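>>> What follows is a predicted structure for the sequence shown.
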Amino acid sequence: MYLRKETIVSRDKFSLEGKNAVITGGTTGLGLSIAECMIEAGARAVVVSMDPQEVFDENLGKYGDKAAYYQFNITDTDHTQALADQIIAEHGNIDILVNNAGNHCKKPIEEMTVADYESVLNVHLVGAFAMTKAFVPHMRKQKSTSIIFQASMTSFIGQPYVMGYSTAKAGYLGMVHTLASEVSKDGVRVNAIAPGWIDTPMFRKATDNDPERKAKILGRTPMNKVGEPNDIGMAAVFLSSDAAKFITGICLPVDGGALIGF
């Protein structure tokens, strides 16, 4: 007879205390929110970004030694392993890797060049692959680590004028599924987050003077509102914590129900 073991749900299961998280593109936007939420959950955020040091200092300097910064272009894949080795040498074990860095090119297909397309893929797919490949051998040895890819609504639905972006974001699903099947047996969990429409400066810039577009977005979102940046940050904390210790190979929509909205 199977006897159910009593469990206690505590805040400790959601804690990232003592963990090191590498976050690409973590100085602004949703990456910044992920970094802040992980710091608040107890982790140290090791941020990799092309932004100048001043942007990091302005947005994350208040956290002192709970945040560290490395200026790096993730498309410089010849030097990704050297960066990973340096981060491990300077910070010790890396428990969490968040592939968040992105690039965007909004053009109709007639205007998009092959170079435009390749540029977006290089940032999202090739850069994320190189970063993941550089850290996976280290993370396998620890037996309890987490890799997160920042997917998108365009991983699932069509959106005009973003051919490269949607290709890359859909590609993340293949990366998550394949990588999870390879490394989960070694305690490396691999998941993705698909943000819906989130109240960021980019969203406001796109909708503040376009009430028709904003109404369309809200009309297909069952919760009838846009999300907050920390909705994405806390989803990343959850997927990296012991509360999600049996979750791997999934893409979690954080979208107010937009994917099932009509």
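Nice, I can see it. Numbers count the residues shown, from 1 in each chain.
>>> okay, CA-based contacts and neighbour counts for the rest of this
Fine.
>>> Do you have the strands of the stretch 1-150 of the chain handy? List them.
Using DSSP state E, counting those that start in this stretch, the strands of the stretch 1-150 of the chain run over 20-24, 44-49, 67-71, 96-99, 145-150.
>>> Report the distance from the fourth one to the chain centre.
Once both centres are worked out by Cα atoms, centre = their mean, to the nearest Å, strand 96-99 turns out to sit 7 Å from its chain's centre.
>>> Kindly report the same for the second one.
The gap between where strand 44-49 is centred and where its chain is centred comes out at 12 Å by Cα atoms, centre = their mean.
>>> Show me the contact partners of that strand.
18-27, 35-36, 38-39, 65-73, 101 (Cα atoms under 8 Å, 6 or more residues apart in numbering).
>>> Buried members of the residues you listed into ChimeraX, please.
Buried subset of the contacts of strand 44-49, written as a ChimeraX selection, criterion 16 or more other Cα atoms under 10 Å:
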select :19,20,21,22,23,24,25,26,27,35,36,38,39,66,67,68,69,70,71,72,73,101
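>>> Tell me which of the strands of the stretch 1-150 of the chain lies nearest to Tyr172.
Among the strands of the stretch 1-150 of the chain, strand 145-150 comes nearest to Tyr172, with 6.9 Å by Cα to Cα.
>>> packing partners for that closest one?
Under the contact definition 3 or more Cα pairs under 8 Å, 6 or more residues apart in numbering; DSSP states H and E, strand 145-150 sits against strand 96-99, strand 188-195, helix 229-240.
>>> re the thing from before, would you convert the strands of the stretch 1-150 of the chain into TSV that also reports distance to Met163?
Output for the strands of the stretch 1-150 of the chain, formatted as TSV (distance: least, Cα to Cα, whole Å):
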stretch	distance to Met163
strand 20-24	22
strand 44-49	24
strand 67-71	28
strand 96-99	20
strand 145-150	17
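>>> Looking at these, spot the one closest to Met131.
Using Cα to Cα, the strands of the stretch 1-150 of the chain put strand 96-99 closest to Met131, at 7.8 Å.
>>> coming back round to it: deepest-packed of the helices and strands packed on strand 145-150, please.
Of all these, strand 96-99 has the most neighbours on average by mean count of other Cα atoms under 10 Å, namely a mean of 28.
>>> what's that one packed up against?
strand 20-24, helix 127-142, strand 145-150.
>>> put this beside the first:
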Amino acid sequence: MTDLFDLTGRRAIVTGGSAGIGLGMARGLAGKGAAVAIVGRDGAKAEAAARTLRDSGGQAIALSADVASEADCARIVAEAAEALGGVDILVNNAGTNVRKPPEDYTLDEWKSLIDTNLTSAFVLSQAVFPYMKEGGGGRIINIGSMTSLFGAPFAAPYSATKGGILQLTKALAAAWAKHGICVNAVLPGWIDTTLTEQLRKDVPHINDAVLARTPAARWGRPDDFEGIAVFLASPASAFVTGAAIPVDGGYSANA
């Protein structure tokens, strides 16, 4: 029987793959046979992450880049394609946040968040398109957020980028389905990462609030994203495109 989740021979790029959700997704992809290029701003950290995948029997390389740079985005796609023999899967996970009231942001902070969280996903998707088209198809997985759906009073630019990710996903899905390219979004809920660690220090009540609304009664973990990455990258999701899938322990379903 054919294994619909087998990724043997597939080549993946995971931005922001050095830790957290990105590393969890990279681990899932490598575990099912994909060769993975881990992309991070810190080259040493990216290499350390790639090494953990290789130590577990996976195929992985590390690439250093600032995804807010158009030139870096083009370079890492070309380098990954050369090293791995092509690109079949792109996970647009790299992102950052600055938390403060909307009236306190500078325009430079706004632009930085837009460039890192949203523009990079567009530029990288454009860069992988020729490889996927020539190869007869591919998978793009964009990482949104609960703020793709809900507003956050302390993260207006971040929320704008994640709302944009959702609409970009739908637009690319509609445009590229004819080329066999499926484009979907994953919407993480409250996940225990280094980014949210600082949030819990800054907003002491946030932990209790999250647990109270989340039916699963816990914060998510990076390994909760291994399965969704495999599903959306594999033949099992061949007729799924333009979707936005919450991975949030039921948070968004619990009004």
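Perfect, I can see it now. Remember, it's a predicted structure, so these values are computed and weren't measured experimentally.
>>> Can you add distance to Gly61 of the first structure and give the helices and strands packed on strand 145-150 of the first structure back as a markdown table?
A markdown table is the format used below for these (distance: least, Cα to Cα, whole Å):
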| stretch | distance to Gly61 of the first structure |
| --- | --- |
| strand 96-99 | 20 |
| strand 188-195 | 26 |
| helix 229-240 | 18 |
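>>> of all those, which lies closest to Gln159 of the first structure?
strand 188-195 (14.4 Å).
>>> Please name every helix or strand in contact with that closest one.
strand 145-150, helix 163-183, helix 229-240, strand 251-254.
>>> Throw these into a markdown table and include distance to Ile8 of the first structure, thanks.
Listed next are those as a markdown table, based on distance: least, Cα to Cα, whole Å:
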| stretch | distance to Ile8 of the first structure |
| --- | --- |
| strand 145-150 | 22 |
| helix 163-183 | 28 |
| helix 229-240 | 17 |
| strand 251-254 | 25 |
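>>> Count the residues that sit near the residue mapped onto Trp197 of the first structure from the second structure.
Counting by TM-score structural alignment, Trp197 of the first structure corresponds to Trp190 in the second structure. Using other Cα atoms under 10 Å, Trp190 of the second structure is surrounded by 22 other residues.
>>> I figured Trp190 of the second structure hits Pro222, correct?
No. If you go by Cα atoms under 8 Å, Trp190 of the second structure and Pro222 don't touch, sitting 10.8 Å apart.
>>> wait, which of the strands of the stretch 1-150 of the first structure is closest to Ser181 of the first structure?
strand 145-150 (12.9 Å).
>>> Next, the angle strand 20-24 makes with that closest one.
Inter-element angle recorded for strand 145-150 of the first structure and strand 20-24: 20 degrees (by axes from the mean of the first three to the mean of the last three Cα atoms, to 10 degrees).
>>> List the contacts of strand 145-150 of the first structure.
So strand 145-150 of the first structure is in contact with 94-100, 132, 139, 172, 176, 187-195, 236, 239-240, going by Cα under 8 Å, 6+ apart.
>>> if you set the cut-off to 6 Å instead, what comes out?
Strand 145-150 of the first structure has contacts (Cα atoms under 6 Å, 6 or more residues apart in numbering) with 95-100, 188-193, 240.
>>> highest average neighbour count across the helices and strands packed on strand 188-195 of the first structure?
For these, the largest average neighbour count (mean count of other Cα under 10 Å) is found in strand 145-150, namely a mean of 26.
>>> Once aligned, what mean separation remains between that one and the second structure?
Mean deviation of strand 145-150 of the first structure relative to the second structure after superposition (mean Cα distance after the TM-score superposition for the first structure): 0.5 Å.
>>> what do we get in the second structure for Tyr161 of the first structure?
Alignment note: Tyr161 of the first structure maps to Phe154 in the second structure; criterion TM-score structural alignment.
>>> likewise Met131 of the first structure?
The alignment partner of Met131 of the first structure in the second structure, by TM-score structural alignment, is Leu124.
>>> For my notes, confirm the match of Tyr161 of the first structure occurs in a helix.
No. Per DSSP: H, G, I helix; E, B strand; the rest coil, Phe154 of the second structure lies outside any helix segment and is coil.
>>> Pretty sure it sits against Pro101.
Yes. Taking Cα atoms under 6 Å as the definition, Phe154 of the second structure is a contact partner of Pro101 at 5.1 Å.
>>> Count residues in the vicinity of Thr106 of the second structure, would you?
Thr106 of the second structure - counted by other Cα under 10 Å - has 10 other residues nearby.
>>> mind checking what it lines up with in the first structure?
Thr106 of the second structure maps onto Thr113 in the first structure, by TM-score structural alignment.
>>> Give me the distance between that match and Ser166 of the first structure.
From Thr113 of the first structure over to Ser166 of the first structure the distance is 16 Å, taken as Cα to Cα, to the nearest Å.
>>> And for Gly256 of the first structure?
Taking Cα to Cα, one finds Gly256 of the first structure at 20 Å from Ser166 of the first structure.
>>> follow-up on the earlier one: quick check: neighbours shared by Phe154 and Pro101 of the second structure?
Residues touching both Phe154 of the second structure and Pro101 by Cα under 6 Å, 6+ apart: none at all.
>>> Now tell me what touches stretch 155-167 of the first structure from outside.
106-108, 117, 120, 154, 169-170.
>>> Any of these buried? List them.
Counted by 16+ other Cα under 10 Å, the contacts of stretch 155-167 of the first structure give 117, 120, 154, 169-170 as buried.
>>> among the helices and strands packed on strand 145-150 of the first structure, which is nearest Thr248 of the first structure?
strand 188-195 (5.0 Å).
>>> on average, how far is that closest one from the matching bit in the second structure?
Strand 188-195 of the first structure sits 0.3 Å off on average (mean Cα distance after the TM-score superposition for the first structure).
>>> which residues sit against that strand?
Residues outside strand 188-195 of the first structure that contact it (Cα under 6 Å, 6+ apart): 144-153, 176, 180, 248-255.
>>> And for stretch 28-38 of the first structure?
With Cα under 6 Å, 6+ apart, stretch 28-38 of the first structure has contacts from 25-26, 45, 229-230, 233, 237.
>>> Reformat the residues you listed as JSON lines; add distance to Asn209 of the first structure.
As requested, the contacts of stretch 28-38 of the first structure are arranged in JSON lines below (distance: Cα to Cα, whole Å):
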{"residue": "Gly25", "distance to Asn209 of the first structure": "27"}
{"residue": "Gly26", "distance to Asn209 of the first structure": "28"}
{"residue": "Ala45", "distance to Asn209 of the first structure": "35"}
{"residue": "Pro229", "distance to Asn209 of the first structure": "21"}
{"residue": "Asn230", "distance to Asn209 of the first structure": "25"}
{"residue": "Gly233", "distance to Asn209 of the first structure": "27"}
{"residue": "Val237", "distance to Asn209 of the first structure": "34"}
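>>> That concludes my questions; thank you for your assistance.
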